[in-house]
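A.B. asks: my questions are about this predicted structure, shown below with the sequence.
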Amino acid sequence: MREYLKFYIGGRWVDPAQSATMNVVNPATEEVAGRVSVGSAADVDRAVAAAREAFPAWSVSSVADRVDLLGSISEVYTKRRDDLAAALTEEMGAPSALANGFQLDLGAGHLGTVIESLRDFSFEQELGQSLIVREPIGVCALITPWNWPLNQIAVKVFPALATGCTMVLKPSERSPFSGQIFAEILDEAGVPAGVFNVVQGDGPSVGVPLSGHRDVDMVSFTGSTRAGVEIAKNAAPGVKRVTQELGGKGPNILLDDASLADNVGKGVVTMMLNSGQTCSAPSRMLVPSARMEEVIDVARTAAAAVTVGDPQGDSTIGPVVAESQFVKIQNLIQQGIDEGATLVAGGPGRPDGLAKGFYVKPTVFADVKNDMTIAREEIFGPVLTIIGYDSVDHAVEIANDTEYGLAAFVAGDDLDLARSIARRIRSGSVAINDGFDFCAPFGGYKKSGNGREWGAFGFDDYLETKGILGYTPASS
């Protein structure tokens, strides 16, 4: 059983201010996999003080030094891949293939992109008679979720390091193992003392004092919209910058063409990835109403091929992260049935043969109306809703009829049509035919948040812009 009872503060592993701990439950077995210490406001004070002390030196470090440090982190990250993957499987139920694959590859991909972006990034620009300088904002509070732990840590920690900020990371209490190993990686890579700090704990014990701390200059949060609103309120008295990547209800518009069946199958598989626990998942599949029966047949077959089981084996998906998540998903599945959606695959209850573990059947609903609860709320489980549209304009109208705007998708043979649709969707990103790019910005419109992560775009929120007027005197 894992025990992580120290915090990483000021370049050292230190005992917490109080001896409180919490158990971490393996969602596949419902048994305790380990325990971690629970931080307090006193631990937050120590970590923020360490970050504040380290800021003057790190903020003026050279780009070359930062690139070298990030390169060292990459080497140690690669060395610890197996340890990280095992932790992900234990703490949040990621199947081994996913943990060893995309979960880890996302972190590595973001790190490599940050290194390349930093080499070419311009922190100064002469404009007229002025020098425009982009400077690190200061001490950053980084609060990350449990569903893609390394991805979300990577898109916050690496840009903060690259721009000369110092930071305090609070990993999710549901996935603390990978966060602790990540701290070990940065320690071994030689991050200067105080530049990077970690305090484990839950929202009330650590998240609240961290986001509201008087010596924190910026808060970056990824999680639910509800929690994001509370963090913004907590940070408001300090007038600190708050960036948020929150919930989503991604539309996936499938065009009426010869590729429809293939795109339906792909859409089902993509939705089920990570047990549907992805804020950018294509959870609302929009298809031509006239071809709904064809779509249903394809979706049923695709869902049946998604195997559920022990994440240590070869199943497609494992459990969802916790009992509370399981109960929420079950309630929403039942609500979909009660509101009249057609149940195509899956449904309430655990899959056959899985009496223990927080496993959910890969579930597909068709004939969904966009005002149904399952089309409005973020389910965050392996549940797909299929909605019919009558025209391209109707599809775009449905796609935009949501309080979210994080990610959207368009698939079809007519690239010009797909491009025109993508321009009309109110979303922070739109992927055409499964497009993916580490350099593209990621973030939300509306209640999906503000600010952008990924690539050089992820630097902006960690920088202040200063204008030095008269830097270049006017010619006489």
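C.D. replies: On my side now, so go ahead.

A.B. asks: going by C-alpha atoms from here, please, whenever you check contacts or count neighbours.
C.D. replies: Fine.

A.B. asks: most centrally placed residue in this protein?
C.D. replies: Most central in the chain under C-alpha atoms, centre = their mean is Gln152, positioned 4.7 Å from the mean C-alpha point.

A.B. asks: elements contacting the helix or strand where that residue lies?
C.D. replies: In this structure, Gln152 sits in helix 149-162 according to DSSP states H and E. Contact partners of helix 149-162 among helices and strands, from 3 or more C-alpha pairs under 8 Å, 6 or more residues apart in numbering; DSSP states H and E: helix 63-79, helix 104-120, strand 139-143, strand 166-170, helix 176-189.

A.B. asks: just the angle between the fourth one and strand 139-143, please?
C.D. replies: The one in question is strand 166-170. 20 degrees (axes from the mean of the first three to the mean of the last three C-alpha atoms, to 10 degrees).

A.B. asks: from the chain's centroid, how far away is strand 166-170?
C.D. replies: Taking the mean of its C-alpha atoms, strand 166-170 sits 17 Å from the chain's own mean (C-alpha atoms, centre = their mean, to the nearest Å).

A.B. asks: hold the first one in mind and look at this next one:
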Amino acid sequence: MPPTYPEILKVRYSSDDASLQFPVHNPATGEVITNLQAGTPVEVDAAVQAAQKAYDNDWRWRSPAERSALLFRCADALEPHKDELAELLCLENGKPKQDALSFDINFLVNIFRFFAGICDKLPGEFYQRGSVNATVIYEPFGVCAGILPFNWPPIHFGGKTAPALAAGNVMIIKPGEQAPLTVLRMCEIISQVLPPDVVQVVPGLGPEVPAALIKHDLVKMVSFTGSTVAGAKVAETAARTVTPVVLELGGKNAFVVFDDVEGLDRAVGDALEGAFFNKGEACTASSRILVQKGVYNQFCDKLAAGVKKLRSGNGLNPTTHLGPQVSKAQQQRVLGYLHKAKDLEKEGKVKIAAQGQLPEDPACKNGFFVPPTLITDVTRDMVIAQEEMFGVLVTVTPFETEDEAVDIVNESRYGLTSIIFSCNSERCWRFSKKVDVGLVYVNNYFRNILGVPFGGAKETGYGREHSIGTLREWCRAKVINQPSGFGEVPRWRVVKELYGA
């Protein structure tokens, strides 16, 4: 069972100001789990000062082997709490507990083990340059900030904290205000293993805490996951102090099915997963499906049959397929797009081909649910085909040629993932090379994001997470030049003239 919380939860770096309380809801019921005290710039400064002390006096001097051992211990500490964390995540985020456990929480434990295993694998470099040798070493930044969204708290917490610590940094996390409790609990668990103040959490409401972190002169690197609008503000703020940032932002990912697909059922099943897994609250969600006209009607019929069977409900119920949207605001946002689709249907421009089942449980009557919805005959220029809806809505657009499909994929301002289903291997390779995205899935939608670079192009952001190359994102290069003892070190001619050889 997850821990129970007092009516008002106050953690170490939160304000005593009662006006800064904000509720954490159970989105399946609309009920308040607890009211959490937000932090302010005062608490941010206290956390940063403590983190800097932990970095200067301890963590930066730990060897890679010592950091590795402690990261393995973090994974071991999290392991017995997996069920508890999955249930807590279900309660505050709404996703089914089974999915939270199998995907989010397993990833959390595995990514700590992954970076524990490679934190001593970041090689330095040595260059023989005649009379001077150059050694390149990779050093940590120091105090880093991780700003998280609400949709995958364990994945984003682990995906930022584990590599940051592996590289020798210390970390301050600002969790998404809709789902902060799992982050607080994860930090509490690993803090029993780590030295004091190496990892801290400062909860907050709105932009105040993130802005204070980014502007702080002791924060040397920022990693942000969230919307493109918020990410642009993060980058703008960080640019004023020339603080490096990694941004993982929005997506409007295209799932492309050609009429030479072998086994349409696999494509249909993966399309349903891509659209509705995690109730569509995923930057990787394939919320627009492009289908070649030769199989368009057959594909839409098969997908509609599946969508009609989707069951929304409380994530603690093992028969639930989809949970609610994470908040009332997110529910209203998604419903706004659904209303646009209904207006277009009235005009004869699209068809709402199928909707799934809303919960029958009376306890869910005030939950933040939206019926999972399939919208067909959508044209590429419609708002619902262009904007990231971040919910349980998916559009289907017909196309005729390969070039047309590539053009539709690339006209999006986002560039995270694209999926292609075709039995023509040359087409799959051409398509993969032509689409302007960070990840391409060929004849599958297997979201194995650990161990390979995760990130996108265009307004999806920059930087890569979850791979050995991520360690470089959390380090800066330093070059050390030393005389080699072979030959004279070159000097400016004026120095030679004034002082001799």
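C.D. replies: Arrived safely. These numbers were taken from a predicted model, which means no experiment stands behind them.

A.B. asks: still on that earlier bit, so the helix holding Gln152 of the first structure aligns onto which residues of the second structure?
C.D. replies: Counting by TM-score structural alignment, helix 149-162 of the first structure pairs with residues 153-166 of the second structure.

A.B. asks: mean deviation of the matching stretch from the first structure?
C.D. replies: Between stretch 153-166 of the second structure and the aligned residues of the first structure, the post-superposition mean distance stands at 0.5 Å (mean C-alpha distance after the TM-score superposition for the first structure).

A.B. asks: follow-up on the earlier one: ok, residues contacting the helix holding Gln152 of the first structure?
C.D. replies: The set of residues external to helix 149-162 of the first structure that reach it, using C-alpha atoms under 8 Å, 6 or more residues apart in numbering, is 63, 66-67, 70, 103-104, 106-107, 110-111, 114-115, 118, 140, 142, 144-145, 166-167, 171-172, 175, 178-179, 220, 222, 453-454, 458-459, 462.

A.B. asks: what do you get for stretch 118-137 of the second structure?
C.D. replies: 64-65, 67-68, 138, 163, 166-167, 468, 471-472, 477-489.

A.B. asks: repeat that for 6 Å
C.D. replies: Outside stretch 118-137 of the second structure, the residues within contact range by C-alpha atoms under 6 Å, 6 or more residues apart in numbering are 64, 166, 477-484, 486-489.

A.B. asks: among those residues, which one has the most neighbours?
C.D. replies: For the contacts of stretch 118-137 of the second structure, neighbours were counted using other C-alpha atoms under 10 Å, and Ala166 has the most, 29 neighbours in all.

A.B. asks: look up how far Asp120 of the second structure lies from that residue.
C.D. replies: Ala166 of the second structure sits 8 Å away from Asp120 of the second structure, going by C-alpha to C-alpha, to the nearest Å.

A.B. asks: likewise for Leu498 of the second structure?
C.D. replies: Separation of Leu498 of the second structure from Asp120 of the second structure (C-alpha to C-alpha): 48 Å.

A.B. asks: Thr460 of the second structure reaches Gly250, doesn't it?
C.D. replies: Yes. A contact is recorded between Thr460 of the second structure and Gly250 when judged using C-alpha atoms under 6 Å, the distance being 5.0 Å.

A.B. asks: in stretch 345-359 of the first structure, what counts as buried?
C.D. replies: Using 16 or more other C-alpha atoms under 10 Å as the burial criterion, the residues of stretch 345-359 of the first structure that qualify are 345-351, 357-359.

A.B. asks: and of those residues, the nearest to Thr385 of the first structure?
C.D. replies: Ala345 (10.9 Å; C-alpha to C-alpha).

A.B. asks: sorry, back to before: any chance of TSV for the helices and strands packed on helix 149-162 of the first structure, columns distance to Met272 of the first structure?
C.D. replies: Rendered in TSV, the data for these read as follows (distance: least, C-alpha to C-alpha, whole Å):
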stretch	distance to Met272 of the first structure
helix 63-79	27
helix 104-120	18
strand 139-143	25
strand 166-170	28
helix 176-189	23
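
A.B. asks: out of these, which comes closest to Ala305 of the first structure?
C.D. replies: Taking C-alpha to C-alpha as the criterion, Ala305 of the first structure comes closest to helix 104-120 out of these, the separation being 24.5 Å.

A.B. asks: relative to helix 63-79, how tilted is that closest one?
C.D. replies: What separates the directions of helix 104-120 of the first structure and helix 63-79 is an angle of 170 degrees, with the same axes, to 10 degrees.

A.B. asks: helix 104-120 of the first structure vs the second structure, average offset?
C.D. replies: In the superposition with the second structure, the aligned residues lie an average of 2.0 Å away from helix 104-120 of the first structure, counting by mean C-alpha distance after the TM-score superposition for the first structure.

A.B. asks: state the distance from Gln352 of the second structure to Lys340 of the second structure.
C.D. replies: Gln isn't right for residue 352 of the second structure; it's Ile. Distance, Ile352 of the second structure to Lys340 of the second structure, using C-alpha to C-alpha: 11 Å.

A.B. asks: I should have written Leu165 of the second structure there, sorry.
C.D. replies: With distances defined as C-alpha to C-alpha, the gap from Leu165 of the second structure to Lys340 of the second structure amounts to 45 Å.

A.B. asks: compare the two (neighbour count), which wins?
C.D. replies: Neighbours were tallied for Leu165 of the second structure and for Lys340 using other C-alpha under 10 Å; the higher tally belongs to Leu165 (29 against 15).

A.B. asks: so what's the counterpart of Val378 of the second structure in the first structure up against?
C.D. replies: In the superposition onto the first structure, Val378 of the second structure corresponds to Val368 when matched by TM-score structural alignment. Val368 of the first structure makes contact with 341, 386-387, according to C-alpha under 6 Å, 6+ apart.

A.B. asks: what are the boundaries of the helices in the stretch 401-501 of the second structure?
C.D. replies: In the stretch 401-501 of the second structure, the helices defined using DSSP state H, counting those that start in this stretch lie at 402-410, 425-434, 470-473, 493-499.
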